[in-house]
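Chemist: Provided below for reference: sequence and predicted model.
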Amino acid sequence: MRQNIEQLRYRVGDAGVMQKMHVVKPRVPFDPEVMGFLQTLSKKLLAFPAARAYSDIISLGFWCRKASLEQLKKTHSTNDFLLGRGVAFHIAPSNVAVNFAYSLIAGLLTGNANIVRLPSRSFAQVDIICQLINLALDEHDVIRDFICLVEYGHEREINNALSAMCQSRLIWGGDQTISLMRQIPLTPGAIDIAFADRYSLAIIDADFYLTAVNKQRIAEDFFNDTLLTNQKACTSPKLVVWLGENKELARKVFWQHFEEWLRRKPAPEATSVINALVAYCQRVAEDPMLKYVPSATRHIFRVEVKNVTQEMLGNHQGDGLFYEWSVDKIDEILPVCGEKCQTFATLGVSNNVVEQFILRHAPKGIDRVVAVGQTMNFSLHWDGYDLLKTLTRTLSL
């Protein structure tokens, strides 16, 4: 294995840690020393001056706070005797900055040693988080053997070597990456956890929105759900569904407030603007009923639709393109709730309404229902997996 991984670039950990990772003893979930390390990391994330420019880093810092972790432990309380599986090999997505950190933390909280392939794209957030993890490890040396964060290209021999080491492999999409990684065998007792390409949507009750007094906060929340990642995250709504009586007025006011919020942000990259325009032109050539809705900012490209398909959303590449669909009943959105539908972000729509919709139709998709502003909030329940149970062994005594 040593020869196969010589090309690894270590951001956290080193070759010595990697070489002995297979003999590291797994821990129980929510191990006190792991919890202490994460609390130290949280303090550093929240206090580091350069991190304040990145709301996703701040969210990560809040997620790792002592109170947050204790609540997570309480939520996942069980009488089962659980131990980490061993080594978890994480392949992080290339287009989302902080996903790798949440995946790592899930591995740590479930008692595993972790090898994480970092995003191939350059992100300032990755640099900051890696720097602060190293500083936190200086105060928690006992956790050092549990973390290797590495960078490498598309060398199959490295993937082969790391896959041979692990007891669980977490593949964070897209579908092509999953297909390629599944061609690389694991040891007989190891498991794959694949997070396929997904899409998400927002459902807004127009009448509720019009009476909301915190419209600027809603605009900020919607930004964090969508354009913070340029809609590249599976959790980012690509479609906005409008319910209620006063849909037209609500749409007008909603986007006015959102555009006002966007004026505080840097101008979008020219490639994003062009990509959204090209995507619209390709789509309108197939469906002339699509209607472009002019915006006061180049950050967004609004398209009013009369009908939406899974294919439209599955091929959506982000870049500020928003489909808008006005419906009379929530049941009308069933056609887009296939297995690739991940998250409903709701505003003014009760969980009971969504629950009854799911019970009536039993769609193959919809793994999460959260409020607008919370789509990026990570949980140990993700894409239908209970990561606490999946990343641990249950011992019968």
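Modeler: Structure received.
Chemist: all contacts plus neighbour counts: C-alpha atoms, from now on.
Modeler: OK.
Chemist: surely Phe62 touches Ser42?
Modeler: Yes - using C-alpha atoms under 8 Å, Phe62 is in contact with Ser42, at 6.7 Å.
Chemist: more neighbours, the two?
Modeler: Ser42 (24 against 18; other C-alpha atoms under 10 Å).
Chemist: next, count neighbours for the residue nearest to the more buried one when sequence neighbours are not counted.
Modeler: The shortest distance from Ser42 to any non-neighbouring residue, by C-alpha to C-alpha, 6 or more residues apart in numbering, is to Gly61 (4.4 Å). Under the neighbour criterion other C-alpha under 10 Å, Gly61 is assigned a count of 22.
Chemist: so who does Gly61 touch?
Modeler: Gly61 is in contact with Leu41, Ser42, Lys43, Lys44, Leu45, Leu46, counting by C-alpha atoms under 8 Å, 6 or more residues apart in numbering.
Chemist: if we use 6 Å, what do you get?
Modeler: Ser42, Leu45, Leu46 (C-alpha atoms under 6 Å, 6 or more residues apart in numbering).
Chemist: mind putting those into TSV with secondary structure and distance to Gln183?
Modeler: Output for the contacts of Gly61, formatted as TSV (DSSP: H, G, I helix; E, B strand; the rest coil; distance: C-alpha to C-alpha, whole Å):
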residue	secondary structure	distance to Gln183
Ser42	helix	37
Leu45	helix	37
Leu46	helix	40
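Chemist: for burial, what's the neighbour tally of Ala164?
Modeler: 17.
Chemist: quick check: buried residues in the helix or strand containing it?
Modeler: Using DSSP states H and E, Ala164 sits within helix 156-165. Using 16 or more other C-alpha atoms under 10 Å as the test for burial, helix 156-165 gives Ile158, Asn159, Asn160, Ala161, Leu162, Ser163, Ala164, Met165.
Chemist: now the second one: how far from Asn134?
Modeler: In this structure, Asn159 and Asn134 are separated by 24 Å, where distance is defined by C-alpha to C-alpha, to the nearest Å.
Chemist: can you show me the helices along the stretch 151-300 of the chain?
Modeler: 156-165, 175-182, 206-211, 215-225, 247-262, 270-286 (DSSP state H, counting those that start in this stretch).
Chemist: and the angle from the first one to helix 175-182?
Modeler: With axes from the mean of the first three to the mean of the last three C-alpha atoms, to 10 degrees defining the directions, helix 156-165 sits at 70 degrees from helix 175-182.
Chemist: this is the other structure I want to compare:
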Amino acid sequence: MTAALPETQHVTLRLPARGRQALQDVLADLRGASTLAPYDPVILEFCAAFAQRLSRRARGIPELQALAFWMRRAELTRLKADFEGLATERTVLMPRGLVFHVPPANVDTIFIYSWLMSVLAGNRNVIRLSSRETDQMNLILEVLNETLTEDAFAPLRGNTVMLSYGHDQTITTALSLAADVRVIWGGDRTVATIRQSPLAPHATELTFPDRFSLAAVHSGRYLAETEEQHRALAEHFFNDAFWFDQLGCSSPRLLVWVGDETDVQAASQTFFGHLQAVTTAKGYQVDTATAISKLTFGLRAALDHPVERFERLSNEVAVLPLTRFAEVRGEFCGAGLFYQLAAAKLTDLVPHIERRDQTLSHHGFEPEELRQLVTALNGRGLDRLVPFGEALNFNRYWDGHDLLQAFTRRVYLQPEAR
């Protein structure tokens, strides 16, 4: 099923780098592109080669180094083994077909993670990129285009298209109707806007809308650790919170201290002191406009929520202690502003967790304590519970979806009885 397109509909091709092209020609090329079986050696070799080249070119850019590390050959091999484990005697794993990805504008690397899980499964892909270019996005596209020029990867040319265009519903509808799967990353408003464009009747959809993430620390166990452990934990938390200026869906915005009042106060003071030192050591700075925005946001939050005070450690780190759990999931300025809450035990969070709550970064809890929290929640919220330093690490399980399965079609095969 396709939409009739005016001849004037054009998009800008970023991969392959061909500039402005007629959309109907792009769709025709995609329909005729060659395909490979899931986890074909050519796909694995291409992804590994891209990761190696990106790692060399992106020195000093931690977000891209993390992406390259996640795409290393060992991880691809593990994903292949996990994928093969999904098959049964009576099911054959096949690609779904054409996947249309709409990534967010605020996280430069998510479109590659989304594309990777799909291309490994053998799908053809079209990714709409934001017209707002960034140095990181441009570097990724440059490395992808370079890698595709290698003769060994000729079978992959043409089955992935990365393009940009303005807010044109006609184009979005044409791409949506051509797709077998549509993947929308972004806020609730983005999801609602894209959903105005229909899908083909057989197509499926994955959405990753507005999410809220938080962190929790067992105060007593934290205080029992060494200064070196405290510094290391602050570095892990820095990676979770300050990459993407705290605006990633899994970046913690609320820090919950679990324990008695004395331990909570001591642990908080120690932790944020180390976090401030880490931001200085790493050279993280915010500009004057952002610093003013944080101050304004913090003062307004003190009026709107049960905030005890506004603790400004620096332009880069500010804390808003709450007297009780409050609805702080909406507007947020990021860039090192943290709500803070005390709780007697971890399961005290249960009545306050909602479906939009995605990631809980944790430190100092036993596995059984975490499992008790998940069991008590009974599906009302939280899709990921990960240690500090892992909040932004992508994997096959995201927002409650198993992406290995989401990008795969199962063909049922029942042999004739003999």
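Modeler: Nice, I can see it. Because the structure is a prediction, the values reported are computed rather than measured.
Chemist: hmm, back to that, from the buried residues of helix 156-165 of structure 1, which is closest to Ser350 of structure 1?
Modeler: Closest approach between the buried residues of helix 156-165 of structure 1 and Ser350 of structure 1, by C-alpha to C-alpha: Ser163, at 43.1 Å.
Chemist: how about the aligned residue in structure 2 for the closest one: what's its closest non-neighbour residue?
Modeler: If you follow Ser163 of structure 1 across to structure 2 using TM-score structural alignment, you land on Ser176. Nearest residue to Ser176 of structure 2, sequence neighbours excluded (C-alpha to C-alpha, 6+ apart): Leu199, at 5.4 Å.
Chemist: just give me the match in structure 2 for Gly61 of structure 1.
Modeler: Checking TM-score structural alignment: Gly61 of structure 1 goes with Ala68.
Chemist: same question, Ser42 of structure 1
Modeler: By TM-score structural alignment, Ser42 of structure 1 lines up with Ala51 in structure 2.
Chemist: what's the spacing between that match and Ala179 of structure 2?
Modeler: In terms of C-alpha to C-alpha, Ala51 of structure 2 sits 27 Å off from Ala179 of structure 2.
Chemist: again with Glu84 of structure 2
Modeler: In terms of C-alpha to C-alpha, Glu84 of structure 2 sits 25 Å off from Ala179 of structure 2.
Chemist: neighbour count: those two, which is higher?
Modeler: The neighbour count for Glu84 of structure 2 versus Ala179, taken as other C-alpha under 10 Å, is higher for Ala179 (27 against 14).
Chemist: my read is that that one contacts His101, right?
Modeler: No - taking contacts as C-alpha atoms under 6 Å, Ala179 of structure 2 lies outside contact range of His101: 9.6 Å.
Chemist: show me the common contact partners of the two, please.
Modeler: The contact sets of Ala179 of structure 2 and His101 do not overlap (C-alpha under 6 Å, 6+ apart).
Chemist: picking up where we left off before, and Ala233 of structure 1, which of the helices of the stretch 151-300 of structure 1 is closest to it?
Modeler: That would be helix 215-225 among these, by C-alpha to C-alpha, at 8.9 Å.
Chemist: hang on, the earlier thing: does the match of Gly61 of structure 1 belong to a helix, a strand or coil?
Modeler: helix (DSSP: H, G, I helix; E, B strand; the rest coil).
Chemist: same question, Asn114 of structure 1
Modeler: For Asn114 of structure 1, the assignment made with three-state DSSP gives strand.
Chemist: and Tyr39 of structure 2, by the same measure?
Modeler: coil.
Chemist: you'd agree it is up against Leu120?
Modeler: Yes - between Tyr39 of structure 2 and Leu120 there is a contact at 5.1 Å, judged by C-alpha under 6 Å.
Chemist: neighbour count for the two, which is higher?
Modeler: Set side by side, Tyr39 of structure 2 and Leu120 show more neighbours around Leu120, with 27 against 20, by other C-alpha under 10 Å.
Chemist: correct me, but the more buried one touches Pro41?
Modeler: No - at 9.8 Å, Leu120 of structure 2 does not count as touching Pro41 under the criterion of C-alpha under 6 Å.
Chemist: look up how far Thr394 of structure 1 lies from Ser379 of structure 1.
Modeler: Per C-alpha to C-alpha, Ser379 of structure 1 is found 21 Å from Thr394 of structure 1.
Chemist: for Thr346 of structure 1, that is, sorry about that
Modeler: In terms of C-alpha to C-alpha, Thr346 of structure 1 sits 36 Å off from Thr394 of structure 1.
Chemist: what of Leu210 of structure 1?
Modeler: Here Leu210 of structure 1 is placed at a distance of 50 Å from Thr394 of structure 1 (C-alpha to C-alpha).
Chemist: any idea how many residues pack against the equivalent of Phe223 of structure 1 over in structure 2?
Modeler: Matched to structure 2 by TM-score structural alignment, Phe223 of structure 1 sits across from Phe238. Residues contacting Phe238 of structure 2 under the criterion other C-alpha under 10 Å number 22.
Chemist: check Lys265 of structure 1 too.
Modeler: 10.
Chemist: distance of it relative to Ser236 of structure 1?
Modeler: Lys265 of structure 1 is 18 Å from Ser236 of structure 1, by C-alpha to C-alpha.
Chemist: and for the equivalent of Cys281 of structure 1 over in structure 2, nearest residue in space, chain neighbours not counted?
Modeler: Counting by TM-score structural alignment, Cys281 of structure 1 corresponds to Leu299 in structure 2. Closest residue to Leu299 of structure 2 apart from its sequence neighbours, by C-alpha to C-alpha, 6+ apart: Phe310 at 7.1 Å.
Chemist: gap between the one you found and Val143 of structure 2?
Modeler: Going from Phe310 of structure 2 to Val143 of structure 2 by C-alpha to C-alpha gives 44 Å.
Chemist: same question, Ser114 of structure 2
Modeler: Note on Ser114 of structure 2: its distance to Val143 of structure 2, by C-alpha to C-alpha, is 17 Å.
Chemist: please say which of these two ends up with more neighbours.
Modeler: Ser114 (23 against 17).
Chemist: which SSE is the more buried one in?
Modeler: Going by DSSP H and E, Ser114 of structure 2 is part of helix 110-120.
Chemist: ok, Val369 of structure 1 next?
Modeler: Per DSSP H and E: Val369 of structure 1 is located in strand 368-371.
Chemist: onto which residues of structure 2 does that strand map?
Modeler: With TM-score structural alignment as the criterion, strand 368-371 of structure 1 aligns to 384-387.
Chemist: how much does that stretch stray from structure 1?
Modeler: Following the fit onto structure 1, the mean deviation recorded for stretch 384-387 of structure 2 is 0.8 Å by mean C-alpha distance after the TM-score superposition for structure 1.
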